[in-house]
Each structure stands twice: as structure tokens, then as C-alpha cells.
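Visitor: sequence first, then the predicted structure:
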Amino acid sequence: MKLVVLGLSLSSSWGNGHATTFRALLRAFAERGHDILFLERDVPWYRNQRDLPDPDFCTLRFYSDLEELKRWTAEIRDADAVMVGSYVPDGVAVGRFVQETAEGVRCFYDIDTPVTLAKLARGDFEYLAPELIPNYDVYFSFTGGPTLRFLEEQYRSPAARALYCSVDEQVYRPLPAEPRWDLSYLGTYSDDRQPTLDALLVEAARLAPERRFCVAGPQYPATIDWPANVERIEHVPPAEHPAFYAASRLTLNVTRADMIAAGWSPSVRLFEAAACATPVISDIWPGLDQLFRPGEQIILARRTNDVLAALALDDAARRNMGVAARHVILESHTAGHRAAELERDLLVSSEQVRSTRPALALS
């Protein structure tokens, strides 16, 4: 099938988790024989930080504004499916254009579902407005669980379907490396994540000065008082993520408040670390224990002492947990799994909209 995607970014992983999510999903989707056009808004903060300017699995094109987006009217009209992503600049206007133009399946991929719903509840329609949701044939959601029913009942989505993030298991895999840090964290700064990061990593570093820690990611304020045994790295490109995790005896997963409240919102970093067989310490949210078995495949932490106890695990226990977590990824959460789910749901949706848009002809 021909798929057009309008997403936040494919070309740059700087300061966002969308690029790696799209890269893994769309590469696997292309490997299933499909043709993909990715349209990305050309903005300076990504233009100057592009680490995948010319992907080999899809066509990537840039547009400067809504008027220039109309250059691809024919491609959007004739595509078997068109996907608009969350946080796309002028996303409401882009969504309206797609819904007025596309003759195939029109879908929304929300990589930030709990954040989106919180924004909608307070009248913040930055990239999605309530009136658009019923006109997207499928609402693909980063979040599963009860949120899917809420989207259908509260916002009249015709079909809300979970499409979790995923990993390319050939890229994210265990690597031989001498551990450099006892505990690492990879993630962009966020106000609502920082208190958890402070409790589970920064305070642990203060109480265990003999151990080594690392926080990697952009946008952390200069006012943060990092302990001397916490190394700061401004950015780790995706190509270096496996080496980063290989250098970590343990790594930390910290979840945004809206996603904790919604539950069933595994982050791409959680899956990437697990795919690399690096044991994960995570904060706690509904649905996590349905993805990984606590104590066997993941460590759950509520407070600093939980982290200090995990740091005392012997090497064999850590290795066994990492191997068990990677097995979960290989069984259920690779990019191949997600591409198959996307294909299935698009085909089902195409059957449902044929009668109203007979030009649709998915093969």
C-alpha cells in the first residue's frame, strides 16, 4: 500500500522520541513491501540537528508551511492511507487538510496520548482539536488500556487502537562493553519527570558517592546541582544508544505524570534498554506489570532506597534480568510486530470506509 505520514520528525532525534519511533516502525513497514512518503515540517531546531537526512526505507520530504504542503496534494489524495502524528506544527490545520483531501484511510498516530488528552481537557488544541477526532478513521494510540475506550466514547473516535512504540532488535541488541556507570538515565528534560529523577537517581548518587551515574539528554536547566559522581551528556544519537546501554549496569525509566495517570504507556526508551538486555529500574504505573514481570524482568522503584537495593544486585542477577527483558521484546515488541499491527488495522479500516470512499483500493 501507499502510506503518507505527516510526523513531527523523522530526520532528527534531537530532543524528541518521535524520530526513533517512526524510524523503527516505518522501516519494518517498508520491509513488508509498502511504499512510504514522510512529510516533515522544516524547522530550524531539527534542521541543524539531522542525523537521518536521507532514509533508505522511505521518501522524506520537507515543507516550510501549510501552503507548501499543498505541493503533495495528489500524493495525499491518492494514498491508500494517510497518517498525521502528534505534535506536528499547525497540526489542526494539517489534520483538516488531510481530512478534506485524502480518499484513503485517514488516521492519527498519537505518540503522546495522555499529554494530548490533558491538553484537550484544558482547551489547548495545539496539534489536535476534538472535532477532528471523529473524522480520523483510526486513532492509533501510544497508550493502551482504558484510554482506548475513553477515546471512542468521549471523543467519538470510530476506532481507537493501541500502537505502542517498538524497537529494531537488530540495532538495539546487547554489546560487549566494560560498564562505565552503575545507573544511567537517557531522556530529555521535563518538569514533571524531574522530581522522580531527583529521587531515584540524583539522591541515590548523593547517598552512594562511590558509584557512578549518568544523565543524558538535552534541555536540562543550568541551575540543577548535579552531584560530582553524575556525568552529564547533552545528547546521545540513536546510533549510539546500544553502546550507551551496554555501558550501564542498570538504567532508569522515568514516566511523565500524565502517562502515569493513564497507565499502559511504555516509552520507547524502556523498550530500547530492554532490547539491549540492560536491566531497567522503573517508576510504577498501571499496566507495567502486564508488560514485564516485576522482580524477574524489571525492577520497580518508589523511593531512593529501592534504587540503592537494586544497585547492590550481583552481576549474575542483573544479567539474568536483562536477558529476560530482552526476551519480552523479541516476543512482542519489535518493529516487525508493530508494522504487522499497523498493516492489519489499516486493512480492516479500509474495508469499513470503502462504501463511503469507493476510490480506496488497498491491496
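Guide: Thanks, I have it.
Visitor: please make it C-alpha for all contacts and neighbour counts, starting now.
Guide: Fine.
Visitor: name the nearest residue to residue 326, sequence neighbours excluded.
Guide: Among residues not flanking residue 326 along the chain, residue 275 sits closest, at 4.6 Å (Cα to Cα, 6 or more residues apart in numbering).
Visitor: right, and that neighbour touches residue 331 too?
Guide: No. Assessed by Cα atoms under 8 Å, residue 275 is found out of contact with residue 331, at 10.8 Å.
Visitor: between these two, tell me which one has more neighbours.
Guide: residue 275 (32 against 9; other Cα atoms under 10 Å).
Visitor: for residue 81, see how far away the nearest residue in space to residue 76 that is not next to it in sequence is.
Guide: Nearest non-adjacent residue to residue 76, counting by Cα to Cα, 6+ apart: residue 102, 5.4 Å away. For residue 102, the distance to residue 81 equals 8 Å [Cα to Cα, to the nearest Å].
Visitor: the more surrounded of these two?
Guide: residue 81 (27 against 22).
Visitor: and that one, what does it touch?
Guide: 1-4, 102, 104-107, 346 (Cα atoms under 8 Å, 6 or more residues apart in numbering).
Visitor: which ones among those residues map onto helices?
Guide: Using DSSP state H, the members of these that fall within helices are residue 346.
Visitor: can you redo the contacts of residue 81 as TSV with distance to residue 136?
Guide: Formatted as TSV, these follow (distance: Cα to Cα, whole Å):
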residue	distance to residue 136
1	18
2	17
3	15
4	14
102	11
104	11
105	8
106	5
107	5
346	12
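Visitor: for residue 200, state which of the contacts of residue 81 is nearest.
Guide: Using Cα to Cα, residue 107 comes nearest to residue 200 of these, at 37.7 Å.
Visitor: in this structure residue 183 contacts residue 250, no?
Guide: Yes. Residue 183 is within contact range of residue 250, at 4.8 Å (criterion: Cα under 8 Å).
Visitor: what do the two both touch?
Guide: Counting by Cα under 8 Å, 6+ apart, the residues touching both residue 183 and residue 250 are residue 311.
Visitor: list the contacts for residue 265?
Guide: 142-144, 164, 259, 287.
Visitor: that one should be in a strand, yeah?
Guide: No. Looking at residue 265 with DSSP: H, G, I helix; E, B strand; the rest coil, it is coil, so not inside a strand.
Visitor: and it, how far from residue 318?
Guide: On the measure of Cα to Cα, residue 265 and residue 318 end up 24 Å apart.
Visitor: over to residue 144?
Guide: 29 Å.
Visitor: same check on residue 208?
Guide: Separation of residue 208 from residue 318 (Cα to Cα): 19 Å.
Visitor: included below, for side-by-side comparison, is a second structure:
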Amino acid sequence: MRIAFYGSSLVSAYWNGAATYYRGLLRALAARGYEITFYEPDVYDRQKHRDIDAPDWCRVVVYEGSIPALKAAAKQAAQADIVVKASGVGFEDDLLLHEVLSAARPTALKIFWDVDAPATLAMLRADPDHPLRLALSSIDLVLTYGGGDPVVEAYRAIGARECIPIYNAVDPRTHYPVPADPRFAADLAFLGNRLPDREARVEAFFLDPAARLMGRRFLLGGAGWQDKPMSENVAYIGHVPTGDHNAFNATPKAVLNISRTSMAENGFSPATRVFEAAGAGACLITDAWEGIELFLKPGEEVLVARDGRDVADLMAIPDERAKEIGKRALARVLTVHTYDHRAAEADRIFRARMRPREAAE
């Protein structure tokens, strides 16, 4: 089956947190026989910051950030059996949705794939006339990379025919244990771009504990933090290319996951970094959110902090216990949380909904 996938970027993770998710899931679907074309706009300097070449398992079409180029790319949806418009493409999203749905064949499976459901739902609730909300009745399926029952129920309440989460996972071919790298030596490391929906929680869960533990070394990676006040024991290293993520996760004593506020409040929304860290065998400390036990067992495969004081207390964990937690997390994600597992689920979903369409042709 042919998939036309319209997303933010497959070849650049620059200001693009969905890149890891797209790569892992689409590579695994390609291995199952899907012929995939990924359409992405040339915006936000992402093409200047490519971190992978176009892969051999997916055709990548980069189109100019202009209305004519968008419409030309959208017309290609007519060639696909499954048409996917993702959230947060970054250039004229509403127009792109309209053009893609208009171009899709009547028998094509039309999907809206939401990679930030809490933010999208807040936007749709605030505007009953939002183009996406009005289009839900003509979309066959909403898939999300997190959210659980709260997101499913919320989407159905505003008109979605069906909503199913396809969670983040780990791709063992790209995220795995590596030797320690002196560049990333630290007691606690956090990697995340500076966003309004996350900044206060980074202060509470990372910068405040660092200020209380001046004898320990903290490492901060991600874009946008250069003018943020922080204590002298915090080393800020800026954007970390995906090729360095394994070393970033495997080297420190522990790494920290801090959910954005909307994700934490919603729950059931493990970030890609949760699985990246576990895949590298890291001892992961995460902020508390509902549903964590569905993915990793608190106290054995992950450490959970309710606030910054908890984070500071957890830094007293012996090195050997930290290593054991990382080993258990790695074993868990390889057993049940790889993108091969997620692709098998997506494949079942696609085929179950395509069979009636194929029979009707």
C-alpha cells in the first residue's frame, strides 16, 4: 500500500521533536511493505540543519514554503492508498489539510496524525469553527502519539469518527547503549528545547535542584537556553545532534525527562526522550504523570519525581542502582516498546479499515 505522509520533517530534527517518532515508525512500516512518500516544507531552516540523508526506505519530497508549492505537493495525495496529514507541519497547516483531503481518492484512508494532542485539542475547543474541527467528519481516523483515553474521548466529543493512540517507542537501530563520552559527563542531564509550555517545569525540576546541589554537575542540552539564568554547576551545550543522543543519554549518572505542562496534565504521553534514554540504557528520572506505569515500572525501570525536591533527593541514588535501573528499562523497551511493535499495531489498524474499501472498488 502507498502512503502519502505530510509532516514537519523526516530529515531534520531541528526544532522538530516529532522527527524521531516519524523515523522509527515509518521505517518499521516500510519494512512491512508500505511504499511511503514523506512531504515536508522547506521552513524554519530545517533543511540547513539536516541530521540524516533521505533514507532508502522512504521517498522524501521537500517543497518550497509557498502556496503554489504546497498545492502541488498536496495534489500528489491522489496517488496514495493512505493519506496522512500530521499536526504541526509548520506552513499553512489549515490550507494543507484542505488541499490534501480534496486531492485524496474517495477510497483512500484519510488520517489526521496528531503529534501534540493536548495542544491541538485546546485549540479546537477554543474555536468551534476551526478548519480542522470542521474537517473531522470527513477524516476516517485520528491517530495520536500519546494521550490515552482522555485524548480519545476528547476527540470523539468534538466530532472525530475514531481516535487511536500509537505511542512513542524506541528504534534499536538508532538508539542503543554506547560507551561514555567525556563531553557529556554529569550527575544529571536534561535535553529539551526551550518552549513556553515547558520552561517553568524546567526551572522547577532541573535548574532549582541544580542550584541546591552545587557539588554536583548538571548538563543542559537543547536550543534556546543561552540567556537563561542558571547556577555555575550547569553546563549548557546548546543543540545536541541526534547522532550524539546515545552518548548524551548513556554517559551521565541519570537523565531527566520533563514533560510540557499540557502533556503532564493530560497524562499517558511519554515523550520520545523517555524511550531514547531507556534504549541507551540510561537511568531515567521523569516528572510524575498519569500512565507512566503502562510503559516503565516506577522504582525499578524508571524513577519518578513529583517536584524538584524529589529530583534532588534522587540524586543520592548509588551509582550501581542507577545502572541497574537503566538495564531494566532497556530490557523492557526492547521487549514491548519498539517501533516494530508500534508498526504492527498501525498495520492492523490500516488493513482492517482498508479491506472494506478494497472490496467496494
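Guide: Yes, it's here. These figures come from a predicted structure and were not determined experimentally.
Visitor: tm score of chain vs chain?
Guide: With the length set by TM-score structural alignment, normalised by the length of the second structure, the two chains reach a TM-score of 0.92; 355 aligned residues with a Cα RMSD of 2.0 Å.
Visitor: circling back to that earlier point, which one's more surrounded, residue 208 and residue 318 of the first structure?
Guide: Neighbour tally, residue 208 of the first structure and residue 318, criterion other Cα under 10 Å: the higher count belongs to residue 318, 23 against 14.
Visitor: do you know how far whatever residue of the second structure lines up with that one is from residue 236 of the second structure?
Guide: Alignment note (TM-score structural alignment): residue 318 of the first structure maps to residue 322 of the second structure. As judged by Cα to Cα, residue 322 of the second structure and residue 236 of the second structure stand 23 Å apart.
Visitor: and what of residue 216 of the second structure?
Guide: In terms of Cα to Cα, residue 216 of the second structure sits 14 Å off from residue 236 of the second structure.
Visitor: for these two, indicate the residue with more neighbours.
Guide: residue 236 (20 against 15).
Visitor: what about the more buried one, is that helix, strand or coil?
Guide: strand.
Visitor: all strands of the stretch 151-300 of the first structure, in order?
Guide: Remark: strands assigned in the stretch 151-300 of the first structure by DSSP state E, counting those that start in this stretch are 160-162, 181-186, 213-216, 230-233, 248-253, 280-282, 299-300.
Visitor: so which bit of the second structure is the fifth one matched to?
Guide: Applying TM-score structural alignment, one finds that strand 248-253 of the first structure aligns to the residue range 252-257 of the second structure.
Visitor: list of residues touching the matching stretch?
Guide: Residues contacting stretch 252-257 of the second structure (Cα under 8 Å, 6+ apart): 180, 184-191, 249, 271, 273-274, 277, 282-287, 319, 322-323.
Visitor: whichever of the residues you listed end up buried, select them in ChimeraX.
Guide: If you want just the buried ones from the contacts of stretch 252-257 of the second structure in ChimeraX, going by 16 or more other Cα atoms under 10 Å, the selection is:
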select :184,185,186,187,188,189,190,191,249,271,273,274,277,282,283,284,285,286,287,322,323
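Visitor: nearest residue to the aligned residue in the second structure for residue 303 of the first structure other than its sequence neighbours?
Guide: Using TM-score structural alignment, the partner of residue 303 of the first structure in the second structure is residue 307. Nearest residue to residue 307 of the second structure in three dimensions, chain neighbours excluded: residue 205, at 5.9 Å (Cα to Cα, 6+ apart).
Visitor: residue 283 of the second structure and residue 104 of the second structure: what is the separation?
Guide: As judged by Cα to Cα, residue 283 of the second structure and residue 104 of the second structure stand 45 Å apart.
Visitor: coming back round to it: who's in contact with the match of residue 318 of the first structure?
Guide: With Cα under 8 Å, 6+ apart, residue 322 of the second structure has these contacts: 253-254, 283.
Visitor: distance of it from residue 51 of the second structure?
Guide: Distance of residue 322 of the second structure to residue 51 of the second structure, given as Cα to Cα: 31 Å.
Visitor: same thing with residue 188 of the second structure?
Guide: Residue 188 of the second structure is 25 Å from residue 51 of the second structure, by Cα to Cα.
Visitor: now swap in residue 29 of the second structure and tell me
Guide: 21 Å.
Visitor: in terms of neighbours, single out the busier of those two.
Guide: Here residue 29 of the second structure and residue 51 are set side by side on neighbour count (other Cα under 10 Å), and the busier one is residue 29, at 23 against 16.
Visitor: my guess is the more buried one contacts residue 345, does it?
Guide: No. With contact defined as Cα under 8 Å, residue 29 of the second structure does not count as touching residue 345 (10.0 Å).
Visitor: shared neighbours of those two, anything?
Guide: With Cα under 8 Å, 6+ apart as the test, residue 29 of the second structure and residue 345 reach no residue in common.
Visitor: where do the helices sit along the second structure?
Guide: 19-31, 67-75, 93-103, 117-126, 131-135, 148-157, 199-202, 208-212, 245-250, 261-266, 272-279, 308-314, 319-336, 339-360.
Visitor: of those helices, which approaches residue 230 of the second structure most closely?
Guide: With Cα to Cα as the yardstick, what comes closest out of those is helix 208-212 (7.7 Å).
Visitor: packing partners for that closest one?
Guide: In terms of contacts (3 or more Cα pairs under 8 Å, 6 or more residues apart in numbering; DSSP states H and E), helix 208-212 of the second structure is packed against helix 308-314.
Visitor: what residue in the second structure is paired with residue 191 of the first structure?
Guide: Match for residue 191 of the first structure (TM-score structural alignment): residue 196.
Visitor: same question for residue 161 of the first structure.
Guide: Residue 161 of the first structure maps onto residue 164 in the second structure, by TM-score structural alignment.
Visitor: now that match. Nearest residue, chain neighbours left out?
Guide: Nearest in space to residue 164 of the second structure, with sequence neighbours left out and distances taken as Cα to Cα, 6+ apart, is residue 143 at 5.0 Å.
Visitor: give the aligned equivalent of that neighbour in the first structure.
Guide: So, by TM-score structural alignment, residue 143 of the second structure is matched to residue 140.
Visitor: wait, that match sits on residue 158?
Guide: No. Contact criterion Cα under 8 Å: residue 140 of the first structure and residue 158 do not qualify, at 11.1 Å.
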